[in-house]
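Participant: Compute the structure for the input listed below.
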Amino acid sequence: MRKKIKRVSGMVAVSLFAALVTPVMAAGNADSITWGPGAGKSSYMANVRVENLVDKHATAETRSLFAYLKDIRGKEILFGQQHATTEGLSITAKDGTQSDVLNAVGDLPGLFGWDTLSLEGHEKPGAGGAPMGQNRDKLIAVMKLAYKEGGVLTLSSHMPNFVTGGSFYDTKGNVLSHILPGGDKNSDFNRFLDMIADFANHLKDESGRAIPVIFRPFHEQNGGWFWWGAPYRTKEQYIQIYRYTVEYLRDKKGVHNFLYAFSPGSPFNGTEAAFLETYPGDDYVDILGFDTYYDGTSAGWFDTVVNDAKLISRLADRKGKIAAFTEFGYSGVKQTGAKDLQFYTKLIGALKSDQDAKRMAYMQTWANFNTDSIFVPYRNAPNGLGDHELLPDFVKYYTDSFTSFSDEVRAGKPYSRKVLAAREQPFMHIVTPTGNQTVPMSSPTVLRARAVNQKVKKMTYRIGNDPAEYPMILDAEGFYYTADWSPSAALEESGTTMTVKSYGKNGTVLSQTIQVFVGDVQGNTDPLVVDTFDTYKGSNELLDAAYSPAGDFNAITLDPEHKNGGKYGLRFDYNLSGQGYTGQIKNMNNADWSGANKLKLWLAPDGSNQKLVIQVNASGISFEAYPSLAADTAGVVEIPFSQFAPAPWDTSNAGKVMSKENLKDIRSFGIYVNKKEGTAGNSGTLYFDEIQAYNDGTGGVPN
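Facilitator: Sure thing, here's the model as predicted:
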């Protein structure tokens, strides 16, 4: 039945909870019973629903929420907003009792989001300088208000840079290598996780039952704006830090009211491999999600959303997970001037048009922090704002029978289903070193491995083809099996495999093999050198570990034939049949190029006349230059920094020029190929070598 609009005549909404009905009571605090493959059967158990969650000890309400979100897929989609009751433009209090959404349509969101920044005091309801316990209690208070209305709660995590002390936008320091076990900042990261665990274990309803939360760490990891983004870590490091986070909270700190969401940024070009590149595994993820934002002009964005939602929905079906649109919005919307006044109805219409794409459990937009970026249109806002121009379309979105807000969620009783957690299958993984890591000859490397859901009799490791197995010892905390490994001199400057086996007391054997390299960590000692491609020991695995892919399909390999010098050049095979762009990005570790005035590289073009993009991120600004691919003659290309300009999509930095000041902080280097109108064919091969910054003495770079 289509919803009726409540209190949308323009009058100011009264207090949030005075206007809503009595909340549904949560389910009873039933014991967490495991059930699954290999377990005995009984008439009672045969009639009880069983779901496979990350946490086999998840609370009854958490198990119920998982089942509820699976059940609604394809029938309805929950609308959610970050800071729905603690930020807003039409509200007078930001204490969890008012909401722009409520004022706009007379109903609360069905899903409410906050971030660990609130626990740190950087976002409401937390306060800067306040004790951690006080910020925790304030966040718990507003979450409990939302939960009492039947709302679903989410918590994202914009973590600080544990190396520099900067924000999540500070990409310096190769942070993941420092916070993984054995890293010098691992204890700092643990303290941050302790803060999250303390919050989770205090988040309880009036009856003392733990309140469920969807926890979404390390999101949009395939982008380059966060320190856990693609240019600043390997995929193996990402997988291990995500697993570490889950295991620390679940197994060390006893957090059993979390569902775990995995949410890279769109697009994925219709390929599961793109979405799953950093996937930590089915044992660590409950919700498969994706994040993407509309710019108001890209008509193809809605088709991309449908394709991505379809891909993720099918994956979720196969894996027994929940599919969700974990973050979306219309970027840059101001008080007036929006280019698309039908954004919400277009989006829900696009999702509904496909039987798989419509099976998102929820879609969550961002916070109304200020009028610079408005994600939910307001009604009757003070200070002369009045009604936002997107409000009529948002009302239509609300009245669509497929969208669910607080009233529908409360009626669905998300916390009252009787559900058991499936017994987890045994799993073992090597924690350190990570795959394709280069380990030193000068000191022993600590091997760490963990077996989950297996009673271990012994754990061993072996190196390469040597059949000998060496023992690993359980550490003092009883968490990891460890061993010190000193590579033999014969392995220096070469790769080898490392195999760990875990022997269970019941006769099961778990095994994992990774490749590692021995010797100096790959890279150029000269900060002006981007790459000569001679430091990877001839290994394409090391090359792949140094670069991160973006966009459509491409493959990079070392090529001994096409080069300008040394042993190898880079072969770059691309295909533009998806989004129309593809690229590779390398972390430059904040190199100082302030003494240079040009970039030069050896290039063998393919005559395609596609658009080649050379991108240099200097002090957070993505500057680009566009060497021609019209010819097919190889040679050295020199590009003065004066010819670099901010990327067209980076409108906030339009007009800026490369200066000596921003050249002091080179964060990443990227090679992209964009589809150019009027060009024939979608695929080709380019070759690169000896990419570096230098100074030819002619100046041209402002201070």
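Participant: rest of the way, CA atoms for contacts and neighbours
Facilitator: Noted.
Participant: which residues of this protein fall in helices?
Facilitator: 43-46, 60-72, 100-105, 117-120, 132-148, 175-179, 186-202, 235-247, 272-275, 301-319, 343-352, 391-399, 406-412, 540-546 (DSSP state H).
Participant: what about the nearest residue to Leu510 once chain neighbours are set aside, neighbour count?
Facilitator: Once flanking residues are discounted, Leu510 sits nearest to Ser502: 5.0 Å by C-alpha to C-alpha, 6 or more residues apart in numbering. Per other C-alpha atoms under 10 Å, the neighbour tally for Ser502 reads 26.
Participant: Likewise for Val452?
Facilitator: 16.
Participant: mind checking how far it is from Leu180?
Facilitator: Between Val452 and Leu180 the computed distance is 18 Å (C-alpha to C-alpha, to the nearest Å).
Participant: Over to Gln82?
Facilitator: 29 Å.
Participant: ok so, going back, can you say which of the helices of the chain is nearest to Leu420?
Facilitator: helix 60-72 (7.0 Å; C-alpha to C-alpha).
Participant: Check which helices and strands the closest one is in contact with.
Facilitator: strand 258-262, strand 322-330, strand 419-422 (3 or more C-alpha pairs under 8 Å, 6 or more residues apart in numbering; DSSP states H and E).
Participant: Looking at the ones you listed, spot the one closest to His57.
Facilitator: Nearest of these (C-alpha to C-alpha): strand 419-422, 7.2 Å.
Participant: Buried ones in that closest one, by neighbour count?
Facilitator: Burial within strand 419-422, assessed by neighbour count using 16 or more other C-alpha atoms under 10 Å, is assigned to 419-422.
Participant: So which of those residues is the closest to Gly635?
Facilitator: Ala422 (60.8 Å).
Participant: May I see the buried residues of strand 419-422 organised as TSV, with distance to Asp282 added?
Facilitator: TSV is the format used below for these (distance: C-alpha to C-alpha, whole Å):
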residue	distance to Asp282
Val419	19
Leu420	18
Ala421	14
Ala422	13
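Participant: here's the other one to compare against:
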Amino acid sequence: MFKKTGIFILLFFIIISAFSQTASAHTVNPVNPNAQMTTKELTNWLAHLPNRTENRILSGAFGGYTNATFSMTEANRIKNAIGQSPAVYACDYSRGWLESGNITDAIDYSCNSDLISHWKSGGIPQISMHLPNPAFQSGHYKTQISNSQYQKILDSSTTEGKRLDAILSKIADGLQQLKNEGVPVLFRPLHEMNGEWFWWGLTEYNKKDSQRISLYKQLYQKIYHYMTDTRGLDNLIWVYAPDANREFKTDFYPGSSYVDIVGLDAYFSDPYSIKGYDELTALNKPFAFTEVGPPTTNGIVGSLDYSQFINAIKQKYPKTIYFLAWDDEWSPVANKGASSLYNDSWTLNKGEVWQGSSLTPIVE
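Facilitator: Below is the predicted model of the structure:
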């Protein structure tokens, strides 16, 4: 009898040990090894959303540019129209078009108070930046620069490099406020780099520039090391987001040690024809639609059916963990199918992320 009991106990501990090792193997950690515990838990939770049968895609909306258009208006508009609030709510810290005597005037993080409230009430903030161009005194976020100018921006000993460093310092001050409140952030720097409209991206339509791509990677990595190593911001979940309507979506990828989530900024008339999903998911990172909306060039604005978008996600892009719809005329409530999008059984809205003080259970 003792032998049988001893064998049973031994087998029990072997099973428990094997289960623990399997569970540990499935844990997805942030790229920052020193990430705060809440950020670690959230990163792992996000990565496991596609394992669920429902409640597996976080809804999202853009709230505007801080100190210009940002407010909770878009969240309230969605809530009033369809009875749901977006789980992810985005603020842009930078009005890169602002002309002023000091380039850092374009940086503002006064949206933080609303983002903190959003987190504490069961949501997640995303932050992006339409950065001013350090090659100039201020503004010029859409002014193209040469590769030699780009190199000067990367060099902290130059005037251009000092401007970049000042910009990054002020952005970090804003992120520090969120860290102090224990708020993890979906941080999306230097988006749509494969397009030709921002100073940090390409200069010609779908024309590959290997030097430019290398300079972009250096810039992204510099931002990562400054925020992570110099400023100790351990609350950031790093998001890499090329444009869906341009080539070279993964060429700019700064490396798996610098990215937690890959995504696409996608403006489309046919959600079944979005390009880049297979390329991005092949990088073996959680995937998101980091900006979505109808295009402004073909008269689709105001008539896009967002119910088709959620159906396309189910059928063609099932690894998606969140989507973030743009505001104003691109908003789901300014188009069609908003209720179907936010009320679908696959969609998680604010209030469905947390159960008390814990994230809703991971389902394997």
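Participant: care to give me the TM-score?
Facilitator: The TM-score (TM-score structural alignment, normalised by the length of structure 2) is 0.78; 328 aligned residues with a C-alpha RMSD of 3.7 Å.
Participant: would you turn the helices and strands packed on helix 60-72 of structure 1 into JSON lines with distance to Ala555 of structure 1?
Facilitator: Below are those laid out as JSON lines (distance: least, C-alpha to C-alpha, whole Å):
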{"stretch": "strand 258-262", "distance to Ala555 of structure 1": "25"}
{"stretch": "strand 322-330", "distance to Ala555 of structure 1": "29"}
{"stretch": "strand 419-422", "distance to Ala555 of structure 1": "40"}
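Participant: all strands of the stretch 401-550 of structure 1, in order?
Facilitator: 403-404, 419-422, 427-432, 438-439, 445-452, 456-463, 470-474, 481-485, 494-504, 509-518, 529-531, 547-551 (DSSP state E, counting those that start in this stretch).
Participant: nearest to Asp354 of structure 1, of the ones you listed?
Facilitator: strand 403-404 (15.4 Å).
Participant: Could you tell me where that closest one falls in structure 2?
Facilitator: The aligned range for strand 403-404 of structure 1 in structure 2 is 347-348, by TM-score structural alignment.
Participant: Can you get me the centre-to-centre distance for the matching stretch and its chain?
Facilitator: Relative to the centre of its chain, stretch 347-348 of structure 2 is centred 17 Å away, using C-alpha atoms, centre = their mean, to the nearest Å.
Participant: once aligned to structure 1, how far is that stretch on average?
Facilitator: Superposing on structure 1 and averaging over aligned pairs (mean C-alpha distance after the TM-score superposition for structure 1), stretch 347-348 of structure 2 comes out at 1.9 Å.
Participant: matching residues in structure 1 for stretch 33-44 of structure 2?
Facilitator: Aligning stretch 33-44 of structure 2 against structure 1 (TM-score structural alignment) gives residues 56-67.
Participant: in that stretch, what counts as buried?
Facilitator: Buried-residue list, stretch 56-67 of structure 1, by 16+ other C-alpha under 10 Å: 56-67.
Participant: can you tell me which residues contact the alignment partner in structure 2 of Thr365 of structure 1?
Facilitator: Taking TM-score structural alignment for the superposition, Thr365 of structure 1 sits opposite Ala325 in structure 2. Ala325 of structure 2 sits next to 60-62, 290-293, 331-332 when contact means C-alpha atoms under 8 Å, 6 or more residues apart in numbering.
Participant: Could you work out the most separated pair of these?
Facilitator: Thr290 and Pro332, at 14.7 Å, using C-alpha to C-alpha across these.
Participant: Tell me how many other residues surround Ser148 of structure 2.
Facilitator: Neighbours of Ser148 of structure 2 using other C-alpha under 10 Å come to 10.
Participant: any idea how far it lies from Ser113 of structure 2?
Facilitator: Counting by C-alpha to C-alpha, the gap from Ser148 of structure 2 to Ser113 of structure 2 is 39 Å.
Participant: so what's Asn201 of structure 1 up against?
Facilitator: Asn201 of structure 1 neighbours (C-alpha under 8 Å, 6+ apart): 210, 254-255.
Participant: Residue in structure 2 paired with it?
Facilitator: Under TM-score structural alignment, Asn201 of structure 1 pairs with Gln176 in structure 2.
Participant: Quick check: Met97 of structure 1 touching His83?
Facilitator: Just to correct that, residue 97 of structure 1 is Thr rather than Met. No. Thr97 of structure 1 is beyond contact range of His83, at 11.6 Å (criterion: C-alpha atoms under 8 Å).
Participant: Show me which of the two is the more surrounded one.
Facilitator: A side-by-side neighbour count of Thr97 of structure 1 and His83, using other C-alpha under 10 Å, places His83 first with 24 against 19.
Participant: Identify the residue of structure 2 aligned to the more buried one.
Facilitator: In structure 2, His83 of structure 1 lands on Gly63 (TM-score structural alignment).
Participant: re the thing from before, of the helices of structure 1, which stretch is the most buried?
Facilitator: Greatest average neighbour count among the helices of structure 1 goes to helix 100-105 (a mean of 28), per mean count of other C-alpha atoms under 10 Å.
Participant: For that helix, grab the matching residue range in structure 2.
Facilitator: Against structure 2, helix 100-105 of structure 1 falls on residues 77-82 (TM-score structural alignment).
Participant: Distance from that stretch to the middle of the chain?
Facilitator: 23 Å.
Participant: Considering the contacts of Ala325 of structure 2, which possesses the most neighbours?
Facilitator: Top of those by neighbour count (other C-alpha under 10 Å): Gly60, with 31 neighbours.
Participant: thought that residue was touching Ile321?
Facilitator: No. Counting by C-alpha under 8 Å, Gly60 of structure 2 does not reach Ile321; the two are 10.7 Å apart.
Participant: Help me confirm that Val529 of structure 1 comes into contact with Ile666.
Facilitator: No. Val529 of structure 1 is beyond contact range of Ile666, at 11.4 Å (criterion: C-alpha under 8 Å).
Participant: Need the counterpart of Gly166 of structure 1 in structure 2.
Facilitator: Match for Gly166 of structure 1 (TM-score structural alignment): Gly139.
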